[in-house]
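> From the sequence below, what's the structure:
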Amino acid sequence: MTTDVLLTGFAPFAGASVNESWEAVRLAAPLLRSGGLTVETLELPVEFDRGGDLLVEAVRHHRARLVIAVGLASGRERITPERVAVNVRDARIPDNAGASPVDEPVVADGPVGYFSTLPIKAMVSALAADGIPGAVSQTAGTYVCNDVFYTLQHLLATDASLEKIRGGFVHVPSADVVDSPTTARALVRMVEVALRREADVPLPGGAEH
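Prediction:
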C-alpha cells in the first residue's frame, strides 16, 4: 500500500513535559486517516544528527508521497510553513544529548540552502480561509528543527529514487497561543492542500526583516 503522508514531530526538550509539534502530529494523524489517507508518524529526538538520521530512515522506508516535519517555535504566534533550510548548525542551547555545535554545516560541502517543495503560500492561504493564524516563515532557525529540515531537503534533492517525494517543515506555536486541537486541524488542512497541488500560489509572503 502506498503511504500518502509521513508526519514527524519532536520529543520534549529544554525541560518541557510535552512538545506541541508531536501533539499536533498525534492528533492530526487519525483525522487524516478518517479521510482515507494512509499516514505514518514518527517522534524525533531533539538531537543533532540523530533526529535527521531517523527521518532519513523513515523516508526511505515509507516512501510517502509527502513528508512534513513539524517543530515547536514557542515565540511565534502563527503556524508557519518554512521557506528555506540553511546549511548551518548554531545552537543557543544544548540539544537533548548535550551537543552544542557552533557554526558547523549540517552537510559538509552541501549547498547553502534548499527551498521547501511544499506549496507554502497556498497552505497559509487555506489556513486564513479557515480562520487559523498562519504565515510564511523565512527561516527555521539554526537549531535541531532546521537541522532536520535541511537533512530532509538534501535527501530529496540528491537521491534520484526519491525524486517524486515532496517535503518541508512547519513550525507551530506553543499551546497557550494556539491550542493543540486547532494546530492539528491546521496540519490536516495543510496536508490536504499539499497533496492536491504542487505549484504554489503567487501571493505576498515576504518579510522586510
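> only C-alpha atoms for contact and neighbour calcs from this point on.
Will do.
> distance between stretch 61-68 and the chain's centre?
For stretch 61-68, the gap between its own C-alpha mean and the chain's C-alpha mean amounts to 13 Å (CA atoms, centre = their mean, to the nearest Å).
> May I see the buried residues of it?
Residues of stretch 61-68 classed as buried by neighbour count (16 or more other CA atoms under 10 Å): His62, Arg63, Ala64, Arg65, Leu66, Val67, Ile68.
> leaving aside the residues next to it on the chain, what's closest to the third one?
Nearest in space to Ala64, with sequence neighbours left out and distances taken as CA to CA, 6 or more residues apart in numbering, is Thr3 at 4.6 Å.
> if we can go back for a sec, list just the nearest of the buried residues of stretch 61-68 to Arg189.
Ile68 (12.5 Å; CA to CA).
> on contacts alone, who are the packing partners of the strand or helix carrying the closest one?
Ile68 belongs to strand 66-72 when elements are defined using DSSP states H and E. Packing contacts for strand 66-72, counted by 3 or more CA pairs under 8 Å, 6 or more residues apart in numbering; DSSP states H and E, involve strand 5-10, helix 20-34, helix 144-158, strand 166-172.
> Could you tell me the angle between that strand and helix 144-158?
Here the directions of strand 66-72 and helix 144-158 differ by 170 degrees (axes from the mean of the first three to the mean of the last three CA atoms, to 10 degrees).
> this one as well, want them side by side:
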Amino acid sequence: MRILITGFDPFGGEHINPALEAVKLLPDKIAEHTIDKLEIPTVFHKSKDILVSRLKQYDYDIVLAIGQAGGRYELTPERVGINVDDARIADNEGNQPIDEPIQPNGEAAYFSNLPVKRITEAIKAQGVPSRLSNTAGTFVCNHILYQLGYLHATQFSNIKFGFIHVPFIPEQVTDKPEKPSMSLETIRKGLNAALEAIIESGDDIKVALGETH
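Model (predicted):
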C-alpha cells in the first residue's frame, strides 16, 4: 500500500505550521506500507494543482491531508468537505478576490471515505485528544478535502481520502494566551495512530461521534 500524506506551509503571518512539521516527523514506512510526504501551499487552487501533479506520478491507495486549526483543542478528523469553490475568495498571498467556479458540476459536498470514527477512536486510544468534526471550515483545508472528493469521483476512483486538523503548538500561542495548544510530539503520535488505523482498514465502527449542535 502506498500512502500520500500532505501538510500545508505556514500562513496567516505564522512562521511555522504544525501540520507540516508533524508530517515531517512521521515514518517513511509502517510495516510494508510506504508513506510519502508532500508540502502544499495554503493557497486556493494552487494547492490542488500540486496535489494532482503528485497523484499523476504515483499510484496511491490513500491520501490523507493535514492542516492547522488554531483554536481547536484536539486532533479532528473531518467528515465532509463542502463546495465553496464557486464563492468569491482571496488567497493568503494578498491577491485580489476572484470568481472562479472550478467544478460547476461538482457535488455540493464530498464525504471522506476513510473510517473517520475508527481513526478518531484510535487517536484517543493513544492518549491523544481527538474529536470527529463535521466542519472543515471554508478556507484552504476545506478546499483540499472537497477537491480530494472531486478527484476521487472524476479521476482517481481507487483512492481513499481524508483530512485531519491539528491544533497550534505551544510556541505559536505565546502571544495568544487564550488559544489552546498541543506539543508537536503529541500531534505526531496522534497522526501515527491515525495512519495505523487507516492501514488496518475494515468498515468504520458504528458509534455516535461528533458535535450535536
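> Give me the TM-score for this pair.
Scored against TM-score structural alignment, normalised by the length of the first structure, the superposed chains reach a TM-score of 0.89; 202 aligned residues with a CA RMSD of 2.0 Å.
> picking that back up, can you name the residues of the second structure that the strand holding Ile68 of the first structure overlays?
Strand 66-72 of the first structure lines up with residues 62-68 of the second structure when matched by TM-score structural alignment.
> Average separation of the matching stretch from the aligned part of the first structure, please.
Plainly put, stretch 62-68 of the second structure ends up 0.5 Å away from its match in the first structure on average once the two are laid over each other (mean CA distance after the TM-score superposition for the first structure).
> need the helices and strands packed on strand 66-72 of the first structure in a markdown table with mean neighbour count and distance to Ala128 of the first structure, can you?
Written out in a markdown table, the entries for those read as follows (neighbours: other CA atoms under 10 Å; distance: least, CA to CA, whole Å):
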| stretch | mean neighbour count | distance to Ala128 of the first structure |
| --- | --- | --- |
| strand 5-10 | 25 | 22 |
| helix 20-34 | 21 | 18 |
| helix 144-158 | 23 | 24 |
| strand 166-172 | 26 | 15 |
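> What distance do you get for the residue nearest to the spatial centre of the first structure to Ala99 of the first structure?
Averaging the C-alpha coordinates of the first structure gives a centre point, and the residue nearest to it by CA atoms, centre = their mean is Phe169 (2.3 Å). Phe169 of the first structure is 22 Å from Ala99 of the first structure, where distance means CA to CA, to the nearest Å.
> same question, Gly206 of the first structure
Distance of Gly206 of the first structure to Ala99 of the first structure, computed by CA to CA: 33 Å.
> Same check on Val124 of the first structure?
34 Å.
> Looking at those two, which has the bigger crowd around it?
Legend: neighbour count by other CA atoms under 10 Å for Val124 of the first structure and Ala99, higher for Val124 (26 against 13).
> Show me what the more buried one lines up with in the second structure.
Using TM-score structural alignment as the criterion, Val124 of the first structure maps onto Thr120 of the second structure.
> Could you count how many residues lie near Glu47 of the first structure?
24.
> Which secondary structure state does the counterpart of Ser47 of the second structure in the first structure sit in?
In the superposition onto the first structure, Ser47 of the second structure corresponds to Gly51 when matched by TM-score structural alignment. The local conformation at Gly51 of the first structure, judged by DSSP: H, G, I helix; E, B strand; the rest coil, is helix.
> longest helix in the second structure, by residue count?
In the second structure, with assignment by DSSP state H, the single longest helix is helix 184-200.
> can you name the residues of the first structure that that one overlays?
Residues 180-196 of the first structure are where helix 184-200 of the second structure aligns, with TM-score structural alignment as the criterion.
> got the contact list for Phe163 of the second structure?
For Phe163 of the second structure, the contact set (CA atoms under 8 Å, 6 or more residues apart in numbering) comprises Leu64, Ala65, Ile66, Gly67, Pro77, Glu78, Ser112, Leu145.
> mean per-residue distance, the helix or strand harbouring the match of Val124 of the first structure to the first structure?
Here Thr120 of the second structure sits within helix 116-125, counting by DSSP H and E. By mean CA distance after the TM-score superposition for the first structure, the fitted helix 116-125 of the second structure averages 0.8 Å away from its aligned residues in the first structure.
> Now that helix: buried residues?
Judged by neighbour count using 16+ other CA under 10 Å, the buried positions of helix 116-125 of the second structure are Val116, Lys117, Arg118, Ile119, Thr120, Glu121, Ala122, Ile123, Lys124.
> Ok, stretch 79-93 of the second structure next?
When neighbours are counted by 16+ other CA under 10 Å, the buried residues of stretch 79-93 of the second structure are found to be Arg79, Val80, Gly81, Ile82, Asn83, Val84, Asp85, Ile89, Asp91, Asn92.
> can you tell me which of the residues you listed lies nearest to Leu191 of the second structure?
Using CA to CA, the shortest approach to Leu191 of the second structure within these belongs to Arg79, at 16.2 Å.
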